[in-house]
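Peer 1: Using only what follows, build the 3D model:
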Amino acid sequence: MNLLKHIAAIAVLLIFSLSTQAQKKELGDDQYFKSNFKGITQNLPAVVKWIDDSHFILRRDGKNYEIDCRNGAEKEYVEPNINKGTVSVTPNIITKGNDLYLRKNTEDIRLTNDEDAEINATLSPDGNYVAYTKKNDLYSVNLATLKENRITKDGSETILNGYASWVYMEEILGRSGRYRAFWWSPDSKRIAFFRSDDTKIPVFTITDAPGLHGVVETQRYPKVGDPNPEVKVGMVEPDGNNIVWAAFNEKDDQYFGMPYWKPDGSSLLVQWMNRLQNNLIIYEVNKFTGAKAEFYNETQKSWVDLDDQGGRIQFMNDKTGFILQSDASGWNHLYFHDMKGKLVNAITTGKFTVTDIKYVDEKKGVVYFTARTLENTARNDFYRINVNGKNMEKLTLGEYNNSINLSPQGSYFITTYSNAGSPPKMTLMSTKRKIIKDLGDSKGAEFENYNLAKTEIIRVKSDDGLYDLPMKVTWPVNMDKNKKYPVLVSVYGGPNAGSVMDTWGINGNQQWYAKEGLIQVSMDHRASGHFGKEGVSNMYHNLGYWEMKDYSSMVKWLIEKGSADATKICITGFSYGGYMTCYALTYASDVFTHGMAGGSVTDWTLYDSHYTERFMGTPANNPEGYKSSSVMTHAAKYKGMIQVVHGMIDDNVHIQNSIQFISKLQDLKKDFEFMPYSGGRHGWGGNKGTHFQNLKTKFIYKYLLEKDAPKTMLK
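Peer 2: So this is what the prediction gives:
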């Protein structure tokens, strides 16, 4: 009798649970089309700044609060009245028209007065000079005398002083530098700069259609095997006196990475790399003579990455040495070297990836860092370890991805953490692993009352059994286990450029497509960064192959699970993701049926020297690799439907790539969709950007959902 009552009670609870689930609210137009999830989620407070090692300012609901990390106490923060009424005398450089002005207090003092634009104006660390480039020469202005100094005098269309050659900007120094190729020493006594001779680089012609006769641009763009810029490394006093050239031969086939000044400005460390990009040597260069001495040397069987952010080396303030990051072991780790460059000891070791150094406590000999471990490669956790490599300890708690804000001396940290199923929370902790205070939860009061699509991280074993491949899946709401659903796979796919992280995310499009019955997936292959340089090196001389093998394995898992419609597997991506899409619709056409490709490389002989040769070598030493990685090689296998999109004046991945691909499809009498965007470079906005979004929406509805796109989804 008691057993029957127990069973009856369970039945009632089950019915109640199902009833409650059925009564959950559905999202409305505000959420779907305006991404307004107010009440479902809410903003976390913002950390304004640290006041000192145990106090910080938190902004919440429009007010600032001072938080005491020692006990979690908070009080409304009022800006102190120290020096109230005085005006800052910190100099600031502004641009009006094409000229530079020094803004000091409320006065703007003119520094230049000509028609030519001053580019990348950069103050010296001591605030006494400003350096910039003009018409491809390097200049400075002494802010005390207002005298302009023309430091170099041979700038031209092909000789660039302090202004990067295109391939250096794009691949070595980074677009965020806006072509800047000069660097102040910490003591403000020298400027290091690159002088690039682009004379031998072939000219690529870019055309567009506006006006009566169209528009033509020319670009010095080295494709694989082409001559690269000839680069010299110079050092000069800020008034333009005494240019010293580092003792390299600019005629050698080589690259230079971003140089580092030593913290005291005593010498310049120059990253040198051979054309094959498998040998990195950091030279210490004498700023008075240009003489160089080897400081660090690394060789790998595949390639070595240049450092474009200045983070490879971190010097100790006590001048005992420096911490260097390297993935030569197969995983990115930290190493302690003395000031002469000699290795003292490895700080971290093992099959995990260090992602960032947060702080070095030199007094205690402790390094605080974030890392992705094999326990879950889709998460960042926070650790500390002694500089001697002992006593590594994880500081974050639970199964979450963490973003860390550490106090100035490393006593406390604020972690913002989430996973695929849990919205972000913010917590204050001590570096002794003690929770001090919960600061915020982005889960709103209505979160549990709405029927939201489920997102989860799934691991699929690779075909060769070597890797547990991660994918992030958002399932349709109210899934019917007896129904098969179309799949939309979004990828980038480049080397060490994964997109799958165990983090929370919600937006209107995601939820709408889940309601419409679309399985939405992002995937990472073995070379995406989850498995260290060991995994990434699989791509060496073989772009396309392992990416597509692994993507295909994950799609097949979805099909075998019974939820995916094998006739509606769509892949989409831009740039390298566009290449992946084109390659999927050709090489892997038995798996992928539809694709939307933007700004795509379609043959690696058409892309730039530095990026391509790093992974592929040259066509001369890797002819089979270039052949097998080309989309055109596999075009005859194409049997689905692809939408190819490209910017007409794309100066990164030339539209030549897409034109050659669709020309091949035309020759093969294959159907496809093509949309060029006049005025579009490697991405575009405005009305054309809206048109592009609508184009993709219509493609999804036409081929995957098999109905017209609702007007509410079109912008």
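Peer 1: use CA for all of it now, contacts and neighbours both
Peer 2: Fine.
Peer 1: where does residue 170 land in three-state SS?
Peer 2: Of the three states, residue 170 takes helix according to DSSP: H, G, I helix; E, B strand; the rest coil.
Peer 1: State the three-state secondary structure for residue 585.
Peer 2: helix.
Peer 1: any chance you could map the helices in this structure?
Peer 2: Along the chain, counting by DSSP state H, helices occupy 2-22, 29-34, 166-167, 508-516, 532-536, 545-561, 576-586, 609-616, 623-629, 656-667, 686-699.
Peer 1: Just give me the neighbour total for residue 663.
Peer 2: 13 (other CA atoms under 10 Å).
Peer 1: For the stretch 201-350 of the chain, which segments count as strands?
Peer 2: 203-208, 215-220, 230-236, 244-245, 254-256, 260-261, 267-274, 279-286, 292-299, 313-315, 322-326, 333-337, 343-346 (DSSP state E, counting those that start in this stretch).
Peer 1: Show me the one of the ones you listed that comes nearest residue 149.
Peer 2: strand 230-236 (11.8 Å; CA to CA).
Peer 1: residue contacts, the nearest residue to residue 311 once chain neighbours are set aside?
Peer 2: Leaving aside its chain neighbours, residue 311 sits nearest to residue 325 (7.9 Å; criterion: CA to CA, 6 or more residues apart in numbering). Going by CA atoms under 8 Å, 6 or more residues apart in numbering, residue 325 touches 311-313, 332-335.
Peer 1: which of the helices of the chain sits most buried?
Peer 2: Of all the helices of the chain, helix 576-586 carries the top mean neighbour count, a mean of 29, counting by mean count of other CA atoms under 10 Å.
Peer 1: Also this sequence, please, to line up against the first:
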Amino acid sequence: MTSDTPADTFPRQYARTLRYTVGAPRSFTVAPDGSRVVFLRSRSGSDRANLLWTLDTATGLEQVAADPAALLGGGEEDLSPAERARRERSREGSAGIVGYALDGAGRLAAFALSGRLFVTDLTTGSARELPAEGPLLDPRPSPDGAYVAYATTGGELRLTRTDGSADWAFAQPDGPGLTWGQAEFIAQEEMSRDRGYWWSPDSDRLLAERADDTPVARWWIADPANPGSAPAEIAYPAAGTDNAEVGLWVLGLDGTRVEVDWDQEAFPYLARVHWSAGGPPLLLVQARDQRSQQILGVDVETGATTVLHAEQDEAWLEVFGGVPAWTPDGKLVRITDEGGARALVVGDHAVTGADLHVRSVLAITDEEVFFTASGGAAETDPEPGWVAVGRISQDGKRLSWESANGEPFTSVTTAVHAAGVTVRSTAEHGRPGAVVQVGRDLPEGVVVDEIAVIDSYAETPVITARPVFRFAGERRIPAAVFLPTGYDRERDGLLPVLMDPYGGPHGQRVVQAHNPHLNSQWFADQGFAVIVADGRGTPGRSPQWEKSIAFDFAGATLDDQADALAALAEEFPLDLGRVAIRGWSYGGYLAALAVLRRPDVFHAAVAGAPVTDWELYDTHYTERYLGHPAERPEVYEANSLTGYAAGLERPLMIIHGLADDNVVAAHTLRLSSALLAAGRPHTVLPLSGVTHMTPQEEVAENLLLLQVDFIKRALAG
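Peer 2: As a prediction, the model looks like this:
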């Protein structure tokens, strides 16, 4: 579908469509019996409000299961501050139905809308509101479909009957700062755990988190543009300070309460919880320094825990999606770093080898495990940036790939699977968006018989990304190079260079997909050669590659940007006398670091929402990589930017949203003060009312234009 406004420029379209995600299908679930696929999608590429849809796998026909406009009577959504904060944590920018949960049969879906509770019968498509105390968060039906549990912004965990006959408080906070059934800030922001409670397979109990954030330091986020407004108070666990105290309880519908007992002093982080019919509940708990962790089994009658597996690592231990988990017959599934590779382990044996870098587990069947992986042996990879879905037998003897073209090396693929039905989403760099195919397993389990393709209503970008992928230099740094559309080397000569990295942990930018590269292509079309390089510390290569930045952000990540630039200049028309760098968040940190420490290579920088003082960033992320500030003060000093302020020789623009509660504006203000004290001119662009996501259309559009203008003037000077 094309834009309704033919005069759309890329910055306007990119901002308005939330990076072309509006109208694209997402959040897929296959019903346990394989009869239907459930998903979210808005009506068009210009409508941010998601509807709940189903696809009948027998016929391939789609139908609307819940329409927020109808349920709200055409009224606007009213989001609580807690829901807005939760969406900020999950980087959720859309509207309408943004999440849902199913009962055990996959027939009943529950979801929150405007802080109210709704359920829909997926067999009939009839939706209705249930009595509930709002504003509420994260409603989830019991497996038997008789109840829906939900959390409230007041800290309660409540239950309501799906027949509408009763609603009551199941667990109530007994003091300020306490919440039941909600993931705490650190879990949401850094562990990718947004759940705070889990139903038992028999629907008779719940595992519920009890979090107490009273030990956490309070910060205040002011709105300087509106001095009459009171600052917003947030509990922010900065590096070296106290975290929330997190416990776990087994709550029975018969009124019984049992506290789960583990060594919380040694392992305070509750990173993962899994409860299935394959065995007792599983917990993954981590030490504060994340260099040791345990997988625990829980006795739901007594709350006692048993150590099923323990791990240690000199650098840190990663947390992965989908594990730990049980197979249906009771074997433990996990992902671990073993023999220099990131391996999938089923029971006592690794079932993948050094040729794969396993990233997550997607589904576990009676015989197979579905997982995502990228190349583990970089020297043998034909292309950087591929991500594939593999399915492997539990003994590791049979591996096949769920990729659109039969090969795992030229796309980014993910999937969901249940009951012999697979929903596969595949993106390729030569095609906008992703193709979503629904297929049924054939007897051999290798080929998928296509049932349907789920349409995307996302707008077609007004430009086309043309990445050229390379492994750069001796370290074979994954890179993507973009030249201006219509560029002719003989006519146009060498080009000024714009490095466009994220460059940090959990931020892979070089991927075999189209839409993630549109921003870089647009900058290239303004007259630059743009380079995106994923140096050491970024995911997708090997444990050693990721962990080589331990205690040294400022060294390896910056060196790899400079080395990739030098290596690519041997092939591409790069003017090394005119090199700028831009980035956001960690990329903003890296951009500012580049002009402060390597002005010989980088001649201008735009740093968006940069971390400038790592003692101002949160515990779980910062201490994982840099250690505890009280134990390694020299590491924090060496990796923060303020100490390098006197060395600024190049033009630097710093951009920061004043409402950012992730990387707070104090980061930019402290760096600016240090630069001013050192007599170093620089530019600061404060964004009133803007968070870390910069969701406002006008802001997102104009930020691109302002950056181009600044970089062109800086390199011309």
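Peer 1: Could you list the buried residues of stretch 108-123 of the first structure?
Peer 2: 110-112, 117-123 (16 or more other CA atoms under 10 Å).
Peer 1: Switch those over to a markdown table; also include distance to residue 381 of the first structure.
Peer 2: A markdown table is the format used below for those (distance: CA to CA, whole Å):
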| residue | distance to residue 381 of the first structure |
| --- | --- |
| 110 | 49 |
| 111 | 48 |
| 112 | 49 |
| 117 | 46 |
| 118 | 43 |
| 119 | 40 |
| 120 | 37 |
| 121 | 38 |
| 122 | 36 |
| 123 | 37 |
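Peer 1: Nearest to residue 18 of the first structure among those?
Peer 2: Using CA to CA, those come closest to residue 18 of the first structure at residue 120, 62.3 Å.
Peer 1: so what corresponds to the closest one in the second structure?
Peer 2: Matched by TM-score structural alignment, residue 120 of the first structure corresponds to residue 138 in the second structure.
Peer 1: any idea how far residue 112 of the second structure is from that match?
Peer 2: Distance of residue 138 of the second structure to residue 112 of the second structure, computed by CA to CA, to the nearest Å: 7 Å.
Peer 1: Residue 253 of the second structure too?
Peer 2: 23 Å.
Peer 1: Tell me the one of the contacts of residue 325 of the first structure nearest residue 646 of the first structure?
Peer 2: In terms of CA to CA, no member of the contacts of residue 325 of the first structure lies closer to residue 646 of the first structure than residue 311, at 34.1 Å.
Peer 1: circling back: with distance to residue 532 of the first structure as added columns, please give the strands of the stretch 201-350 of the first structure in TSV.
Peer 2: Listed next are the strands of the stretch 201-350 of the first structure as TSV, based on distance: least, CA to CA, whole Å:
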stretch	distance to residue 532 of the first structure
strand 203-208	36
strand 215-220	34
strand 230-236	32
strand 244-245	38
strand 254-256	25
strand 260-261	26
strand 267-274	22
strand 279-286	19
strand 292-299	17
strand 313-315	20
strand 322-326	11
strand 333-337	10
strand 343-346	17
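Peer 1: What about the residue opposite residue 676 of the first structure in the second structure once aligned, how many residues nearby?
Peer 2: For residue 676 of the first structure, the aligned residue in the second structure is residue 686 (criterion: TM-score structural alignment). Using other CA under 10 Å, residue 686 of the second structure is surrounded by 16 other residues.
Peer 1: Run a quick check on the match of residue 120 of the first structure versus residue 115, I expect a contact.
Peer 2: No. With contact defined as CA atoms under 8 Å, residue 138 of the second structure does not reach residue 115; the gap is 9.8 Å.
Peer 1: how about the strands of the stretch 201-350 of the first structure, which one is nearest residue 171 of the first structure?
Peer 2: Among the strands of the stretch 201-350 of the first structure, strand 254-256 comes nearest to residue 171 of the first structure, with 10.8 Å by CA to CA.
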